[in-house]
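Undergrad: got a predicted structure here, sequence first:
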Amino acid sequence: MEDKLEEIIRQYPCQVRSRRRTRGAFLLETDQGLRLLKECSASQARIEFEERVKEQLIRQGNLPVDHTYKNNREEYFTKDNYRNNWVMRQWYAGVECDMKDHPCVMRCAGHLGRLHALLELGGAEEGVYIQKESIRQEMERHNKEMKRVRSYIRGKKQKNEMEICLLEAFDIFYGQACLAQSLLQECGYEELWQKTLANGLVRHGSYTYHNVLFMGKDIATTNFDKAEIGIQVRDLYDLLRKAMEKNAWHPELGRCLIQTYDRERSMEDSEKTVLYAMLLYPEKYWKLVNFYYNSRKSWMSSKNLEKLLKIRGQEEQRTRFLKEVKGILM
């Protein structure tokens, strides 16, 4: 491994002073600053799109991102002896966001608003990556899957504890799922989608605490491997849901996160409805239903049963949160 790493490093115009393993990569201290060296399975087109997005953030807002460096041959990819592709990216000596630290999460929300305000590529022309399935289509597919699983469990003569619990919770969560789908059908979602395509609006695709590094007053955004032309408030939904799960669905925190984002990038009414619909949708319940249906039905996972019981136990808190944010989104 050491020999392979040395061969890759020699192909870059920098001097490495020290290195250490980090999450799925190598962190290098060089004469030009911190670098991250990692194996990469993305295509050339994918890397070029990501770099186009990052360059937009650098040019328009001077925001720190994990820019990919070219090697001595002016190529993004460097091959090892086994013909695997590696990339070298700029990195930062920062700390990940603590999702239980309310001021920290608030900064994340405001930073996301700034990112989205800058991420407009001016049209979804050839060479960009576009969200493959709309949120409305995704909800419709998931709802059909939930009904299919309910029918399957109902047809069983003997049911285990997980199956009984899934059935007992079905009506309340499926009702939320149907209402969320209806909201998307009525809010002008298609017009919002066409505007997203026309303006080339990009979402990060994985805006989690792992990919946001705090460096004093600055924030670095990393890992754009899921970036795409898509409904931007989906990033805000991902951040909100994770923050709410970590903070017992704290209504005031949820309201403040939405307002903090909105101050940096004002949401249209249709976007607010889409965001509320996604928050209303019982994603955790659907994931457990989907996992159950695609696994061995004869074996019950105690871990998944615990997750289901936890979801049901938090529903009162989640309902209070939804009531709070509905007042500012609808």
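TA: Here it is on my side, so go on.

Undergrad: going forward, measure contacts and count neighbours with C-alpha atoms only.
TA: Fine.

Undergrad: now do stretch 27-37: distance to the chain's middle.
TA: With C-alpha atoms, centre = their mean, to the nearest Å as the basis, stretch 27-37 stands 26 Å off its chain's centre.

Undergrad: give me the contact list for it.
TA: Under the criterion C-alpha atoms under 8 Å, 6 or more residues apart in numbering, residues 14-21, 25-26, 86-93 lie in contact with stretch 27-37.

Undergrad: okay, now the one to match up with it:
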Amino acid sequence: MNEKSLKVLEEYDLELISARRGRGSYICETSLGTKILADYNGSEKKAAFTSQLLQHMEEKGYQPVDKAVANKEGRLLCRDRDEQSYILKDWYEGRECDTKNSTDVRQAVSSLARLHGYMVWRPEEKTEYAGEDLRDIWRRHNRELKKIYEFIRKRKQKTGFERLFLKEYDRFAQQAKAAAWELEQSGYEELYQNSLKMGQLCHGNYNQHNVYFLGRRQIFTANFEKCGYDIQINDLYQFVRKIMEKQEWSPQTGDQMLDAYSRERPLADREVAYLKIRLSYPEKFWKVANQYYNCRKSCASWKSMEKLEKLTFQEEKRRIFLGFL
């Protein structure tokens, strides 16, 4: 995003006072208050769905929300000369959640549990924007891991990353197969269908970068663009996994997060079982491998090597943590 992007603000019924870069976007002080102008890669229809959801949540008492602002023509998206889409949303200044601060982490998880209580909505019988069946996702990921393994195995000149990948592949591939089998044997289908039937939605991208502390215990959750109907524990899984990776899979940290969530929204036994299955899948290993395969395979970056070394180093701690669940 560059300064030319600000030209799209002329399509809104407001006066721009000042603008500064922030988070790959522009944070704008306007005659209508603080707004954020950001790139948008989704459809106008999804933008409208998200806006209606946030309006519904606000009417139920959830605040603050980063609702989209309609332009003079009543549209939520604007396009520049290059046909890049932008969205203008309400914005609230705050500090980002500190992943090393246990109080921040607990409050973020408590806030997620409360958020899930508001994210129950069925505007129509047809369920659009439903999450993909996790069984299909894992089948695809497992095929991709095998494909990457075969590709690397046949290479004559191997990088340090490739040698380490081959060394660790069997261990993580077995974990992936075991998790997929456990998911098949669990009550996943019923849990998934019940979530859709009840109209439960996930934020879709709940991480420290989208959680802001505005003041004492007031939290602003941003960027609902990836929201959709699914098992809400998926949000908890994503946040827990990222925090645990940063905190060396500390059982104490994990216990604090689950306790904080349960205090606001008690977890059923099958939800805990589902969370454990999700955490048992080596998603980080798949992500690192997929990144390598889709970039320059001939020269894996030092960053990919660093990530692979870190996750192999943490593996024993991850296994111990899973034993506590």
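TA: Yep, that arrived. Since the model is a prediction, treat every value here as computed from it, not as a measurement.

Undergrad: out of the contacts of stretch 27-37 of structure 1, which are buried?
TA: 14, 16, 26, 86, 87, 88, 89, 90, 91, 92 (16 or more other C-alpha atoms under 10 Å).

Undergrad: quick one: which two of those are the most distant?
TA: 86 and 92 (18.9 Å; C-alpha to C-alpha).

Undergrad: which residues touch the spatially most central residue of structure 2?
TA: In structure 2, the C-alpha nearest the mean C-alpha coordinate belongs to residue 205, at 2.4 Å (C-alpha atoms, centre = their mean). Residue 205 of structure 2 sits next to 223, 224, 226, 227, 235, 238 when contact means C-alpha under 8 Å, 6+ apart.

Undergrad: what do you get if the cut-off is 10 Å, keeping everything else the same?
TA: 222, 223, 224, 225, 226, 227, 234, 235, 238, 239 (C-alpha atoms under 10 Å, 6 or more residues apart in numbering).

Undergrad: narrow the residues you listed to those that are buried.
TA: Listed as buried from the contacts of residue 205 of structure 2 are 222, 223, 224, 225, 226, 227, 234, 235, 238, 239; burial here means 16+ other C-alpha under 10 Å.

Undergrad: so how far is residue 189 of structure 1 from the closest residue to residue 160 of structure 1 other than its chain neighbours?
TA: Spatially, and ignoring its direct neighbours in sequence, residue 160 of structure 1 is nearest to residue 300 (7.5 Å; C-alpha to C-alpha, 6 or more residues apart in numbering). From residue 300 of structure 1 over to residue 189 of structure 1 the distance is 39 Å, taken as C-alpha to C-alpha, to the nearest Å.

Undergrad: for the stretch 101-250 of structure 1, which segments count as strands?
TA: 202-203, 212-215, 218-221, 228-229 (DSSP state E, counting those that start in this stretch).

Undergrad: how about the third one: buried residues?
TA: What that stands for is strand 218-221 of structure 1. Neighbour counts over strand 218-221 of structure 1 (16+ other C-alpha under 10 Å) mark 219, 220, 221 as buried.

Undergrad: translate the second one into the numbering of structure 2.
TA: In structure 2, the residue paired with residue 220 of structure 1 is residue 220, using TM-score structural alignment.

Undergrad: cool, thanks, signing off.
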